[in-house]
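Need a 3D model of the sequence below.
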Amino acid sequence: MAYMTWSFLPEHVHTPEATALRRDYYDDVASRYWKRPATEAEVDDGLANDGVELLTPPTGQFLVGRYEGKAAACGGVLLLDAERAELTRVFLRHAFRGTGGAGTLLGRLEDAARDLGARRMVLNTRLDLVEARALYTRHGYGEIPAYCEGPYMDIWYGKDLQAPQA
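This next block holds a predicted model:
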């Protein structure tokens, strides 16, 4: 049996693979929210002016995860201030779930936040995104008071970023 591997590297949000992953992410979360498939126009609208240009140093970072070379996951961190980074656009394509990529992606995003100088990670999500919520709590994120507001935010999480183990 061959050993399957994940790799995660920073990538500009507008490369073809990063764009496809971002479209899949938005389609997934919008379709779940609306309880029907999102249209191409709705995905286009959701991605327009969504602030992803900030997901590059020095204000953030965007990672693409590949499983055996296939683009399968993405996520970003955005510096909110000198101490905090926000976790955003964390997504694994459904076909790659259960392969160990989600936890590894989360760890790499935490490393990216530390590299940008953050000492704490925060995020917001929706109550219906139960898989994401389970991932965050499994990796040490606890519920915190709201640090921002918006129509698609139901719950907020935070975690202090410790120095990585040597």
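
contacts and neighbour counts: CA atoms only from here.
Will do.

ok, Gly150 - how many residues close by?
By the criterion of other Cα atoms under 10 Å, Gly150 has 7 neighbours.

any idea how far the longest helix belonging to the chain is from the chain center?
Criterion DSSP state H: the longest helix present in the chain is helix 16-34. The chain centre lies 12 Å from the centre of helix 16-34; the measure is Cα atoms, centre = their mean, to the nearest Å.

Tell me the helix or strand right after that helix.
helix 40-47 (DSSP states H and E).

May I see the buried residues of that following helix?
Buried positions in helix 40-47, judged by neighbour count with 16 or more other Cα atoms under 10 Å: Val43, Leu47.

Packing partners of whichever helix or strand comes after that helix?
Sequence order places strand 60-67 as the next helix or strand after helix 40-47, per DSSP H and E. If contacts are counted by 3 or more Cα pairs under 8 Å, 6 or more residues apart in numbering; DSSP states H and E, strand 60-67 sits against strand 6-10, strand 70-79, helix 101-115.

The structure of the following sequence is requested for comparison with the preceding one:
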Amino acid sequence: MSFAIALEDPAKPEIIALLEDGERYGASLYPAESNHFLSIDELRADNVRFAVARDADGVAVATGALALNESWAELKRMWVVPTVRGRGLSKALLNELEDRAREAGITWLRLETGIANHEALGLYERTGFVRIGPFGDYRPDPLSVFMEKRLD
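The predicted structure follows:
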């Protein structure tokens, strides 16, 4: 199955539905105070690059965002529809976002995910992310894992 990844507006109804699926999944694993989702308005900010992966029929099947800061960026809203997982899409989406970060002159890519997101943790560890302490506005949370990767 082939996929196309491009930057899109997250306010499209089909994209909102994907984001809501990711939020429901997060809510099933963690209390509200341990979920750190960016809103649609925040995802539309000038410093955010929002990517969507579509299948061969043009159906949106994955999302991911990059929130740019001075010398670092945060990976946000990574979500892949369960029916298309295991086909390398999350890695392809991550690679696209890393390329966008490099183009923007970003040195460090950071993220926060939950301790129960085993597939996400595996992906990030396999692709060179290492665990760090809280960054930005995050506070220590026993349900959170903070990671970063140096982009060369």
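
Could you quantify their similarity as a TM-score?
Remark: TM-score between the superposed chains equals 0.86 [TM-score structural alignment, normalised by the length of the second structure]; 147 aligned residues with a Cα RMSD of 2.3 Å.

What's Glu14 of the second structure aligned with over in the first structure?
Aligned against the first structure by TM-score structural alignment, Glu14 of the second structure finds its counterpart in Glu17.

show me the contacts for its match.
Ala71 (Cα atoms under 8 Å, 6 or more residues apart in numbering).

mind running it again at 10 Å?
For Glu17 of the first structure, the contact set (Cα atoms under 10 Å, 6 or more residues apart in numbering) comprises Glu11, Arg23, Val64, Lys70, Ala71, Ala72, Ala73, Cys74.

and what of Gly86 of the second structure?
Taking Cα under 10 Å, 6+ apart, one finds Val80, Glu119 in contact with Gly86 of the second structure.

so how far is Glu70 of the second structure from it?
34 Å (Cα to Cα, to the nearest Å).

so where does the closest residue to Gly158 of the first structure other than its chain neighbours fall, helix or strand?
Nearest residue to Gly158 of the first structure, sequence neighbours excluded (Cα to Cα, 6 or more residues apart in numbering): Val122, at 4.2 Å. According to DSSP H and E, Val122 of the first structure maps onto strand 120-125.

what span of the second structure lines up against the following helix or strand past that strand?
Per DSSP H and E, the first helix or strand lying C-terminal to strand 120-125 of the first structure is helix 130-138. On the second structure, the counterpart of helix 130-138 of the first structure by TM-score structural alignment is residues 118-126.

Contact partners for the residue nearest to Val80 of the second structure when sequence neighbours are not counted?
Spatial nearest neighbour of Val80 of the second structure, chain neighbours left out: Ala62 (4.2 Å); criterion: Cα to Cα, 6+ apart. When contacts are counted by Cα under 10 Å, 6+ apart, Ala62 of the second structure touches 3, 5, 15, 18-19, 22, 51-55, 77-82, 84-85, 89-90, 93.

and the residue nearest the centre of the first structure, how far is that from Ala82 of the first structure?
Residue closest to the average C-alpha location in the first structure (Cα atoms, centre = their mean): Val90, at 2.0 Å. Val90 of the first structure sits 22 Å away from Ala82 of the first structure, going by Cα to Cα.

any chance of the contacts of Glu17 of the first structure in CSV, plus distance to Ala112 of the first structure?
Formatted as CSV, those follow (distance: Cα to Cα, whole Å):
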residue, distance to Ala112 of the first structure
Glu11, 12
Arg23, 22
Val64, 12
Lys70, 22
Ala71, 19
Ala72, 19
Ala73, 16
Cys74, 13
